[in-house]
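# Predicted model, plus sequence, below.
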Amino acid sequence: MTEALGYTVGDLLLISAEAFDARVVGTTPRRLLIDWPWCEADPESANSWDGTVGFPRDPDAHDWQNTPWRLEPDASDLHAGDACFVGIPPTELRVSSIERFDPPADFGFLPRPDYALEVVPVDATEDQEAGY
């Protein structure tokens, strides 16, 4: 699919999200888990989701190319129980593909999406592993 909902593959987008209060609920040497404030678990899902989203602790980790979200303070400074902010700084993206889910996708959280825009940061378009 190359077009849907007013978007076309190749479009440039500018996204951002104001920082929101969150809490670190767990850590490993390489990752931390944030109690995710935007979705709720889907009680009818075939997939279980515990309400958390993981982020790399290393600020130079390649995984940061796979998410627009950023944490304050820096993930390397956070520990379980710490309060933090999670948001998206203004980020320019290019739509790389569009996917339709029929029926809506069951990822374990609500709402179940019917479409997904796959995007890549403009400054990482040559990186085949970058994008979200």
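Yep, it's here.

# from here on, contacts and neighbour counts on C-alpha atoms
OK.

# biggest strand in the chain by residues?
strand 83-100 (DSSP state E).

# Can you give the contact residues for that strand?
Applying Cα atoms under 8 Å, 6 or more residues apart in numbering, the external contacts of strand 83-100 come out as 1-4, 8-24, 68-73, 78, 114-122, 125.

# another structure for you, compare them:
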Amino acid sequence: MIPEIGDEVVVSCEPASARVVAVHSRRIIVEWPWGVIDRSSNFRWDGTFSFPGENSHGEWVPYRVEPELSELRVGDVCTVSIPPARLYVGHYEAYDPPRNLGWFPAPTAGIYVVPPENSDVEDAGCMLYLGGAQPIRVEPVED
């Protein structure tokens, strides 16, 4: 399936464990459980992912963290996932060759997803990378 702008899709990602490396009022940073740093890349990904904290207004990611972000401290282990969610496609792009973003395996596609409640708000979504290390599933909505 190659999604088009405006398509409604179900996005999910199986849970994985991650360790919290930093906690700020606006951000929680974890060691990303998927992918390996590509030291030969010109892009210097450090192996982490930053989640908007409780005081981050306007930022959104489809990922869920358990326990709640407000309960996490540096060194804690949490679970990161994307429970099945109905989202809208804001943009889709295929990468041939796979896109060099600083990690292995490099993604073969990217999909910008937006929650239904913000489908008409520009920059209200999140870019997800497909075909790489993250086991993200994108399926058409079948009602």
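Now that the structure is in, tell me what you want to look at. Since the model is a prediction, treat every value here as computed from it, not as a measurement.

# re earlier: where in structure 2 is the aligned partner of the longest strand of structure 1, by residue range?
On structure 2, the counterpart of strand 83-100 of structure 1 by TM-score structural alignment is residues 77-94.

# do stretch 30-47 of structure 1 as well
The aligned range for stretch 30-47 of structure 1 is 26-43, by TM-score structural alignment.

# the strands in structure 1, which residues?
Counting by DSSP E, the strands of structure 1 are 3-4, 7-8, 12-27, 31-35, 40-41, 52-56, 70-72, 83-100, 109-110, 115-121.

# tally of neighbours for whatever residue of structure 1 lines up with Ile2 of structure 2?
By TM-score structural alignment, Ile2 of structure 2 lines up with Gly6 in structure 1. Gly6 of structure 1: 5 surrounding residues under other Cα atoms under 10 Å.

# cool, and Glu44 of structure 1?
11.

# Now do the contacts for it.
Contacts of Glu44 of structure 1 (Cα under 8 Å, 6+ apart): none.

# OK, contacts around the nearest residue to Asp38 of structure 2 once chain neighbours are set aside?
Nearest non-adjacent residue to Asp38 of structure 2, counting by Cα to Cα, 6 or more residues apart in numbering: Trp103, 4.6 Å away. Trp103 of structure 2 sits next to Gly35, Val36, Ile37, Asp38, Ser41, Trp45 when contact means Cα under 8 Å, 6+ apart.

# right, and the third one touches Gly47 too?
To tie it back to what came earlier, the one meant is Ile37 of structure 2. Yes: with contact defined as Cα atoms under 8 Å, Ile37 of structure 2 counts as touching Gly47 (6.0 Å).

# Going by neighbour count, which residues of the longest strand of structure 1 are buried?
Across strand 83-100 of structure 1, burial judged by 16 or more other Cα atoms under 10 Å covers 83-88, 91-98.

# cool, and stretch 63-76 of structure 2?
Per 16+ other Cα under 10 Å, stretch 63-76 of structure 2 contains these buried residues: Tyr63, Arg64, Val65, Leu69, Leu72, Arg73.

# Same check on stretch 25-32 of structure 1?
Buried-residue list, stretch 25-32 of structure 1, by 16+ other Cα under 10 Å: Val25, Gly26, Thr27, Leu32.

# sorry, back to before: filter the contacts of strand 83-100 of structure 1 down to the buried ones.
8-9, 12, 19, 22-24, 68-72, 78, 117, 119-121.
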